[in-house]
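> Build me a model from this:
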Amino acid sequence: MLPDCTDPIQQFEQHLRSERRLSTHTIKGYLRDLHKLDGWCEKQSLSLLQLDSQHIRSCLTTLHRKGLGGRSLDRWLASLRTFFNYALKQQWLKANPAMAISAPKSAKKLPKTLDTDQVASYLAFSAESWIDCRDLAIIELFYSSGLRLSELTALNLGDIDLNDQLVTVTGKGNKSRQLPVGSHAIRALKAWLTRRREFANNDTRAIFVSRQGKRISTRTIQERLRLIGLKQNMDGKIHPHMLRHSFASHLLESSGDLRAVQELLGHANLSTTQVYTHLDFQHLAKIYDQSHPRAQKK
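As a prediction, this is how the structure comes out:
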C-alpha cells in the first residue's frame, strides 16, 4: 500500500511531530539523516520505498567514503530503521531493509596524555596564595593516585592518611579502594590542610573547599586546571582525566604490570585498562625510531 501523499518523509515527519511529540531538534536529526538517503536515491533513480538491504549498504559505503565516521553512520542507520519501521506499520513495506546492517567501527581514539616533562612544567608554579596551594594539592593528587574527578571532589578529611600515605576513594558502583599517595602529593596536601582551616566551614568535611568554605565543585576544578594550563603555556586544554591517563600511562611504561594499573584505576574489566598498552606501545615505537640505527629516517 502506497503512502497517502507523494512524500513519505513528510508523512513520517508529521508522525514524529503529532503522534510521538518529539522535540524539534530530534525531528531535524531524523530528517537530516533521511534526506541523505533520499539524495542518494535520486542519483540512482530509486524511491525510498523501493530499497532493499543492498541499496542501504551501498549508500552507507558512499557516506563512509565521504568521511562519515562510525558513530555518525550508527545514528544514520538508527534513523533509517525508525523510518522503515513506520513504513511497515503503514503497510508500505513488507520488510525493514536497514534492520540487519551495522556501521563500520570508528578507530578507537587513544586518551591524550602528558609526558613526564610536561607534567613537571605544569606543576612548576608557586603555591603562595591559598588558591594556588589548594590547586597544587589537587593536581598532585590527581597525578599521584590516578583519581577520577568525582572521586577527588568527594574526598573527606578522614579519607586521607598522611602518615601511611594512603587515600581511600569511592569509585563507580560504590566500590572503595585504597591508593598510595606519592611524597610530592603528601607535601602539597599538608600545606593545603594548614591553609584550609582559614576557609572551611565548621560543618564541612570536604578536603577541598571553595572560597565560600563549601565542598569544591567538579566544574570549578575543571576550570582551575584549564586556567593553570594557560598560565603555564601548556599545549592544548588540560583536564582532570588527562592527569588520570598520564598517571596510568607512566605507571605502565615503568612497570609493565597491567593488572596493577587496573586495580589502581578501579577498572572492573581489564579490557578498559588495555587502552594504555597502546599508549605504551606508542612510547616504545618513538624510542625505537629515535634510537635504532636502521630505523632512523634520512
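
> contacts and neighbour counts: CA atoms only from here.
OK.

> can you give me the strands in the stretch 51-200 of the chain?
160-161, 166-170, 176-180 (DSSP state E, counting those that start in this stretch).

> Go through the ones you listed and name the closest to Ser210.
If you check each of the strands of the stretch 51-200 of the chain against Ser210 by CA to CA, strand 160-161 wins as the nearest, at 18.8 Å.

> And the closest one, what does it pack against?
strand 166-170 (3 or more CA pairs under 8 Å, 6 or more residues apart in numbering; DSSP states H and E).

> And the strand it packs on, how far out from the chain middle?
Centroid separation between strand 166-170 and its chain, computed with CA atoms, centre = their mean, to the nearest Å, is 23 Å.

> Please generate a structure for the following sequence too, so the two can be compared:
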Amino acid sequence: MVDFFLSYLKNEKRLSAYTLKAYATDIKQFESFVLSFHENLYLEKASYQDIRAWIISLSDQKIDNKSINRKIATLRTFYKLLIQKGKISVDPTFGIKSLKKAKKLPVYVEETPMENLFDMVEYPNGYVGLRDRLILELLYSTGVRLSELINLKTLDVDFSGKQMKVLGKRNKYRIIPVIDQLIVLFKKYQQEVVSQFGQTSEFFILSDSGKKLYPVFVQRKVKHYLSQVTTISKKSPHILRHTFATHLLNRGAELNSIKELLGHASLAATQIYTHNTISQLKEIHKKSHPKA
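Next up is the predicted model:
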C-alpha cells in the first residue's frame, strides 16, 4: 500500500518531488516502527495505539513538534485514502491531535548595541547618511512596520504636534507619538531633501534618486548597519520593531499601550513580548539572589 499511496500522491495530487520525498520518508518510518513491534503487520492493520506510540517515540527522540505534526498529517492523508478505496473501515488517526507548536520568542537587539548604533556607527555625509540614520531611528523609536515606513507620507508627519499618522494592517490608521530627538532629525532630513531634490515629495523618506522606497532597499540598509553592532543572526526592519516593543516593556510600559503603538488587533499578539521580559527577570534573579 505504500507504493500505491506514493503513486497516488505523484500522479493524482501532483505533489512536488520535494514534498513527495517527505511523505515517503514519513510513511516508511512509521512502517519500520510498526514492524519492529508487530512482525508482518500491514499498515492497513495499524491501530490508534500504534500511532500514539510512534508519536511518543518521536517526541522522546527530541524531534520538534512541527516535524511530528507533518508526520501525523502524512498518516492522516494515507488512511483517508485507504478509507476512500475501501481498504479499511476505521481510520486509526481519528482522535490523534497535533502537538502544540513551541512559540518562538521575538528576537531583539539589546539596549547597549542600539546605543552604539546611533552613537558610534559612522554614517555617510550628506543626504544619504541622514536618510539612513532616519530610517533606523524611525523604526526603533516608533516600532512601525516596514510597509508603514515605506508608505509614510510627508503630510502625515505633524512636527508641531510631535506625532505621525501611519496606515497599518486592515487599512486602519493610527497616531504614533514622536520623541523630540526624532522631530529634530525629521526637520534636518526634510531640509536636506529640498536641498538635494529641489522640493519635498509625497512620500516622506526617499531613495538615493528621490523615489519612493522599496522593501529590499530598507532591508539592506538595516542589515548593513545592524551588522556593525550586533551578532544576532537575523537583522531586519522587523527586528527593530521587536526591539522597540521589548525595550518599552522592560522599562515598565503597559502592555495595552504597546499594543496601541504597534497597531495590534488584540492583546494576544502583544503578549509574546512578555516572555522576553520574564526571561530577563529570571536572568537577573539568577545573578543577584544569594540562593540562586
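
> if we can go back for a sec, I'd like the strands of the stretch 51-200 of the first structure as a markdown table, with distance to Glu13 of the first structure and mean neighbour count appended.
Formatted as a markdown table, the strands of the stretch 51-200 of the first structure follow (distance: least, CA to CA, whole Å; neighbours: other CA atoms under 10 Å):
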| stretch | distance to Glu13 of the first structure | mean neighbour count |
| --- | --- | --- |
| strand 160-161 | 57 | 17 |
| strand 166-170 | 46 | 19 |
| strand 176-180 | 49 | 16 |
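
> Could you report the separation of the counterpart of Leu152 of the second structure in the first structure from Gly171 of the first structure?
Aligning on TM-score structural alignment places Leu152 of the second structure opposite Leu155 in the first structure. Remark: distance between Leu155 of the first structure and Gly171 of the first structure (CA to CA, to the nearest Å) = 11 Å.

> Over to Pro111 of the first structure?
For Pro111 of the first structure, the distance to Gly171 of the first structure - CA to CA - is 20 Å.

> What about the corresponding residue of the first structure for Ile96 of the second structure, how many residues nearby?
Correspondence of Ile96 of the second structure to the first structure, assessed by TM-score structural alignment: Ile101. Neighbourhood size, Ile101 of the first structure [other CA atoms under 10 Å]: 15.

> Using the three-state scheme, assign Leu46 of the first structure.
coil (DSSP: H, G, I helix; E, B strand; the rest coil).

> list the contacts for the corresponding residue of the first structure for Leu206 of the second structure?
Aligned by TM-score structural alignment, Leu206 of the second structure pairs with Val209 of the first structure. Val209 of the first structure makes contact with Arg196, Phe199, Ala200, Arg215, Ile216 under the criterion CA atoms under 8 Å, 6 or more residues apart in numbering.

> Give me the buried subset of those.
Neighbour counting with 16 or more other CA atoms under 10 Å marks Arg196, Ala200, Arg215, Ile216 as buried within these.

> Those residues in helices, which ones?
Residues of these located in helices (DSSP state H): Arg196.

> got CSV for the buried ones among the contacts of Val209 of the first structure, with distance to Arg177 of the first structure too?
As requested, these are exported to CSV (distance: CA to CA, whole Å):
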residue, distance to Arg177 of the first structure
Arg196, 25
Ala200, 26
Arg215, 21
Ile216, 22
